[in-house]
Every structure is written in C-alpha cells, then in structure tokens.
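Q: Any chance you can model this:
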Amino acid sequence: MSAFLVAVVLSLVSAVAYAAAAVAQERLASRSAGTGLLRLLARGAWWASVGLNAGGALLHVVALRYGPLTVVQPLGALTLVAAVPLGARVAGRRVGAAEWRGTAFTLLGLTAILVAASGSAPEDVLSVPEALAVAGATAALAGVLARPGARPGLRHATASGAASGVASALTQTVTVAATDRSGPLLSVQVVGVALLVAAFAAAGLLLSQTAYRGGLGAPLAVVTLANPVAAAVIGLALLGERLRGGAAGALLALAGAGLAGWGVVLLSRAAPDPAPTAADDEEHPVAAVLALEPATASPEPVLLPRPTTGPEHLTPL
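A: A predicted model of the protein is given here:
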C-alpha cells in the first residue's frame, strides 16, 4: 500500500471519529447551555467527546506523516458528510434528499481536490520563528472572532476551524522533525511546537463546543471549511507544497473547492434540528411539564348567566 493511500484511509477513519465527537458535543451543548467549564468537565459525555476527538487527532497525526497537508486537510470535510447520517440516526429520523445532494457535491469536490493535490509525502517543516509567527497571528484572529460578549455561533466556529487547522500544520512539523534521524528527537523545535499544538487543539475543541450551542449544521460546516483553508495556506505558503498540473491543476482544485463548498452549504441548510428525546425531557423537566399541559389542564370555567327564576324575577299576579 502506497504512502498516499495510507494517508487517505487514515484520514477517512479520522473523519468518522471527529463526526461522532461533533454529534456528541452538539447534544451536550444543547443540554448544558450556559454551563461553566468546571461543570462541563464533570460530565461523562464531555470526556467521551474528548476521547473521540483525541482518537481522530491521533489518526490525523499519522496521516500527516504519510501524506501532504493539502491532501489530508481537505479530507477533514468528510467529517460533515459522516455527521449528517450519524446525527440523523441519533435524532431518530431519516436523511433527506437535500442532505444526500449536499453529500454528493461534497464528495465530488473533494475528489477533484485530491486529484490536484496528490503530491509526495511532506519533507519541509516550519522553523521556530515561522511557527511562532503563525501561532501569534492565529491567536490574534481567534481573539477577535471569539471576543467576550460575542454571540456563540459562526464566529466561534471560524475561530475553532482556524485553530484546528493551525494545530494540524504544526503537528506535521512535529511528526516530520521528530522522525528525522539526522537530529535529536527532543529538540527545542519539537518540544516548543508540540506545546503549541496542544494549546491550539484545546482551543479549537473549546471554541467548537461554544459554537455548537446554536446547532450542529452551520457551525460544523464553517469549522469544516475554515480548517483546511488555514492549513492549506500554511502548506502552500511556508512548507513548499504544490498542486499537480500547474495552472490546470489549480483550476481543478478551485472547481473542486467550489463544489465542496456548495455541498457543505446544502448540508448546513438541510440538516434540521434534532427532535427532543426522552433524555432531553429528563434533563429539562419544566419543558416536559409544559408539553403535557395542554392535554392535562382543566378547561377554563365558563361564566353562566344569572338565573332568572329567583323570587325577585317573579311576575306579580
């Protein structure tokens, strides 16, 4: 099996793990809106989503060792494709026709991107000054998008996608540098960039948790698009990665990006909010009571006219 194929397979499995984590995070966010970080850390569902994200990240790291950033990151868009049927199953509904169309457009666009971006395994890595510059610019952007008082939603999702994309680019630097036998395993570059990876990965996770308070579809679509865009910019600008086919390859990649973007838009528009479940009613007893109120409440009393047969209304003889 070629290195390119290994990277693709690992990226697909990673996307499924990320999709399961996103569905778990969205359900947790909808049930615990306004919950503080400490209370969130006490929930088992939160740690289950963290475990799924960690598994997806580990597979993603290995994929980056075998494939270029411009290939591995676009495959992350399959997270949304996998999250649609998974979220529908959890919500107890079927996937609609519009959602299948969005899936088809996304897959077609990703195929075009893969054809143009299927290059050799990565060799170049970010230097320490480059990694610090990328980290500083990304932190500033995330701070503006997720500033205090900002309404949770697409801005937090954009910040999450950018942070996760930068974490992927920095992860590639760590894996390539750490496996380079010409230098020490725990160099200043490896340790320093690894700390940045941990910081941006945690920031991306917390920002996405906040973004999912408004639902799963649109925020996940924005995260899915912002992630590969941020990573691709770093790969093309700083890591020396190139698209195949010259101008024709660039046009094919742009067309694929357009198709994939339109597919993501269709998916985000078509995915309905999950219906309330019995578990939701248990966590929201007031909502459950209100839902039963019309069927159990007694009717309003009817005001009857005063009787006219009393002594004061008798007709004198």
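
Q: only C-alpha atoms for contact and neighbour calcs from this point on.
A: Noted.

Q: burial count for Leu58?
A: By the other CA atoms under 10 Å criterion, the neighbourhood of Leu58 contains 14 residues.

Q: secondary structure element for it?
A: Assigned by DSSP states H and E, Leu58 falls within helix 44-66.

Q: Next secondary structure after that helix?
A: Following helix 44-66 in sequence order, the next helix or strand is helix 69-75 (DSSP H and E).

Q: Which residues does that following helix contact?
A: 7-8, 11-12, 15, 60, 63-64, 110, 113-114, 117-118, 122, 165, 169, 172, 227-228, 231-232, 235-236, 241 (CA atoms under 8 Å, 6 or more residues apart in numbering).

Q: repeat that for 7 Å
A: Identification of contacts with helix 69-75 by CA atoms under 7 Å, 6 or more residues apart in numbering yields 7-8, 11-12, 63-64, 110, 114, 117-118, 228, 231-232, 235.

Q: Work out the gap between it and the centre of the chain.
A: Distance of helix 69-75 from its chain centroid, counting by CA atoms, centre = their mean, to the nearest Å, is 16 Å.

Q: so what's the most centrally placed residue in the chain up against?
A: Centroid-nearest residue in the chain: Leu220, 3.8 Å away (criterion: CA atoms, centre = their mean). By CA under 7 Å, 6+ apart, the contact set of Leu220 is Leu80.

Q: could you say which helix or strand contains it?
A: With DSSP H and E as the criterion, Leu220 is inside helix 217-238.

Q: Alongside the first, I'd like the structure of this one:
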Amino acid sequence: MGPSEGFRSLAILLAVAAAVALAYGAHFQNAAVVADSTKKVKTKGGLSLKQLLALISRPQWLSGTAFMGAGIVLQLAALTLAPLIVVQPIGAVALVITSLLNARSTKTRISRPTLIAVTFCTVGIAAFVAMASGVAHETVLNDDRLREVLGILLTILVIFGVLFFTIGKRMQALTYVAGAGVLYGFVATLAKVVIQRIYQQQFELLTILCLVALIGAVSLGGWFVQNAYSSGPPDLVIAGLTVIDPLVAVSIGIVVLGEAKDAGFLTILGWLISAVVAMIGVYLLSKVHPELSTKALTRKHLV
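A: Predicted coordinates:
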C-alpha cells in the first residue's frame, strides 16, 4: 500500500523544499532564455530548436536545470511518503518565491493587481491541500487503472505534439504554460504510479511503459516551458505550472487512482471552489503582470 500516514508531515516539508528549488530553477532558466533571445529580434512566442540547443551551453541555464533536478528528486521523495493529492499542490509555494525573485532581478515593482493574482493562486491551492490532507489515502493500483492513465496521456501527447509543430510559433505564453501544466500533471501521476508499483512489487512491462511515457511527457513539457519563458515572465510560468499541474494530477488521483474515495460532498465542493479560485489567479496574472505589458509594448515597437 505504501508508507505509514505518520510520514505525511515529512512529505509536506519535502514538497515545500521542492517548490523552493523549482522557483530558483525557473528564475535561472528564464534569465538564460531572455538573455539569449535579446541577442536576436523576436516577434514570435516560440523558440527554434537551434535556440533551445544553444541554451545547453549557458551556465545560467544549467544552474537552473540543476535546481529543477533537485526539485524533482525532492518531489519524488515526497510522493513516496504521501498521496499525490496532498503533495502535488504544495508546489504553489514556488509562485510566491518566483514572484519576489523576478521582481528583484528585473527591478519591476510588484503591482497591486499582480499581488492579488498571486494571492488567488496561493490561497486556492493552500485550501485544496488543507482539505485533501484530511481525507487522502494510498490505494492499490491495478493494471486497468494504469492503462487508463497511459491511454489518456498518449492521446494528449499526440494532440500537443501536432499543435506544437504546426502552430507553435503563434502560441502565446499562457498557451505554452497550459500545455506544460497538463503534461507535468501526468508526469507527477506516472511518477506516483511507478512508486506505487514498486511498493506492490509489480515492476514489469506495464511499469516500464509508464517510465517511457513519463520521459515523453517531461521532454515535450520541458520544450513548452522554455518557449513560455521566451514570451512571458517566470512567475506566470510558475503560476500556470503550480496550478494546472496539480489540478490535472489531483483529478487523476481522485478519478483514476481513487485516493479521495472517503471525501464527502462538502469536501468535494470545497475542492471545486478552491480550484476555481486558483485558476482565476492564473488568468489574472496573465492579464495584469507588469512585465507582460512591457514586453508587449517592446515587441509592438520593434514591429
């Protein structure tokens, strides 16, 4: 079944540490992408494959990747100790840290509307975690449930892959963020699935397929994130990831994995309300962020 529920507090602490690492990783990666893109006049939202490959040689981008890697390790450790629907939403902590780091590095004042948007995101996710922690339980994962997850992910990978390689250059930051958030939600789910299968001593072909699907989702999701950095501020990217990612992962955890089968009507209603509040925050941030306004004016002037 998994570890004892007594480890849940440790899992939450590990998830918070993972969120801090994610925030610093996003900050450094965004700085590297912006520095690279300013060398060339860009009027579109997407990066070319050549530009993405060039980022690998930038120390700042590599530093961000190292932080991201540390965050993944900490998140996986948290997932081994607590249900998915408890751990995954805690990543919203990264939004607050990223907003402060970005404001300091760009010397951009955090405006009141931006602060309100960040508050909506954070409060919505925090309320969700508080309610989930009281009712979430580990479940035994069978092969049929796992095939459902893989089938949904395969469909999404095909759709996003086609969209990216056809209209990718016309996509905006929020679109990239949404795509990455959905994919990373599946990454978290598949990571939890593999951990559960190991606990259940079922590491066989189906589990290996999960690992392959996980790598595919990470790769395409990572590409989306780098393109989002080129057309939007890092706190918008993190806002989308820390809201859309857990909402997708939690939905799968509830519907497919059955981690919230003990939740009552009021709890489910509370989850829906908190999710709506968090999504409103992401939408507001995409509209009111001062750095987005600056970038839009700059591009209009260049054109």
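
Q: hang on, the earlier thing: from the contacts of helix 69-75 of structure 1, which two are the most distant?
A: Spatial extent of these (CA to CA) is set by the pair Leu12 and Gly235 at 20.3 Å.

Q: need the strands for structure 2, in chain order.
A: Counting by DSSP state E, no segments of structure 2 form strands.

Q: ok, longest helix in structure 2?
A: As assigned by DSSP state H, the longest helix anywhere in structure 2 is helix 8-37.

Q: quick one, it and helix 59-81 angle?
A: Calculated by axes from the mean of the first three to the mean of the last three CA atoms, to 10 degrees, helix 8-37 of structure 2 forms an angle of 160 degrees with helix 59-81.

Q: State the number of residues packed around the aligned partner of Arg147 of structure 1 in structure 2.
A: Under the alignment by TM-score structural alignment, Arg147 of structure 1 pairs with Phe165 in structure 2. Phe165 of structure 2 has 9 neighbours, counted by other CA under 10 Å.

Q: For Phe165 of structure 2, which residues are in contact?
A: Contacts for Phe165 of structure 2 (CA under 7 Å, 6+ apart) come out as none.

Q: same check, this time on Ser30 of structure 1
A: Counting by CA under 7 Å, 6+ apart, Ser30 of structure 1 has contacts Arg213.

Q: That one matches what in structure 2?
A: Ser30 of structure 1 maps onto Val34 in structure 2, by TM-score structural alignment.

Q: Quick one: the contacts of helix 69-75 of structure 1 as JSON lines, columns for neighbour count too.
A: Output for those, formatted as JSON lines (neighbours: other CA atoms under 10 Å):
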{"residue": "Ala7", "neighbour count": "24"}
{"residue": "Val8", "neighbour count": "20"}
{"residue": "Ser11", "neighbour count": "29"}
{"residue": "Leu12", "neighbour count": "22"}
{"residue": "Ala63", "neighbour count": "27"}
{"residue": "Leu64", "neighbour count": "30"}
{"residue": "Leu110", "neighbour count": "26"}
{"residue": "Leu114", "neighbour count": "22"}
{"residue": "Ala117", "neighbour count": "24"}
{"residue": "Ser118", "neighbour count": "19"}
{"residue": "Pro228", "neighbour count": "27"}
{"residue": "Ala231", "neighbour count": "26"}
{"residue": "Ala232", "neighbour count": "24"}
{"residue": "Gly235", "neighbour count": "22"}
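
Q: which one of the residues you listed is nearest Leu292 of structure 1?
A: Using CA to CA, the contacts of helix 69-75 of structure 1 come closest to Leu292 of structure 1 at Leu12, 44.0 Å.

Q: Which residue in structure 2 aligns with that closest one?
A: Taking TM-score structural alignment, Leu12 of structure 1 has Val16 as its aligned residue in structure 2.

Q: Next one: its match from Gly222 of structure 2, what distance?
A: Distance, Val16 of structure 2 to Gly222 of structure 2, by CA to CA, to the nearest Å: 21 Å.

Q: Report how many residues lie close to the residue opposite Arg89 of structure 1 in structure 2 once aligned.
A: Aligned counterpart of Arg89 of structure 1 in structure 2: Arg104 (TM-score structural alignment). Neighbours of Arg104 of structure 2 under the rule other CA under 10 Å: 12.

Q: again with Gly91 of structure 2
A: Gly91 of structure 2 has 29 nearby residues by other CA under 10 Å.

Q: Equivalent analysis for Ala66 of structure 2, please.
A: By other CA under 10 Å, neighbour count at Ala66 of structure 2 equals 17.

Q: again with Ser105 of structure 2
A: As a burial measure, Ser105 of structure 2 scores 10 neighbours (other CA under 10 Å).

Q: how close does it sit to Pro234 of structure 2?
A: For Ser105 of structure 2, the distance to Pro234 of structure 2 - CA to CA - is 11 Å.

Q: Same check on Leu115 of structure 2?
A: Distance from Leu115 of structure 2 to Pro234 of structure 2, by CA to CA: 15 Å.

Q: So which of the two has more stuff around it?
A: More neighbours surround Pro234 than the other of Leu115 of structure 2 and Pro234, with 27 against 16 (other CA under 10 Å).

Q: so who does that one touch?
A: Taking CA under 7 Å, 6+ apart, one finds 26-27, 30, 98, 102 in contact with Pro234 of structure 2.

Q: Show the buried residues in the residues you listed.
A: Neighbour-count burial (16 or more other CA atoms under 10 Å) applied to those gives 26-27, 30, 98, 102.

Q: just to revisit the earlier point, so how far is the longest helix of structure 2 from its chain's centroid?
A: The mean C-alpha position of helix 8-37 of structure 2 is separated from the chain mean by 10 Å, CA atoms, centre = their mean.

Q: ditto for stretch 77-85 of structure 2
A: With CA atoms, centre = their mean as the basis, stretch 77-85 of structure 2 stands 16 Å off its chain's centre.

Q: before we move on, what about stretch 50-58 of structure 2?
A: The chain centre lies 22 Å from the centre of stretch 50-58 of structure 2; the measure is CA atoms, centre = their mean.

Q: And stretch 173-182 of structure 2, by the same measure?
A: The answer for stretch 173-182 of structure 2 is 9 Å, by CA atoms, centre = their mean.

Q: ok, and for it, which residues are buried?
A: Within stretch 173-182 of structure 2, the residues scored as buried using 16+ other CA under 10 Å are 173-174, 176-182.

Q: picking that back up, taking the contacts of Pro234 of structure 2, tell me the two that lie furthest apart.
A: Checking these with CA to CA, the most distant pair is Asn30 and Thr98, at 10.6 Å.
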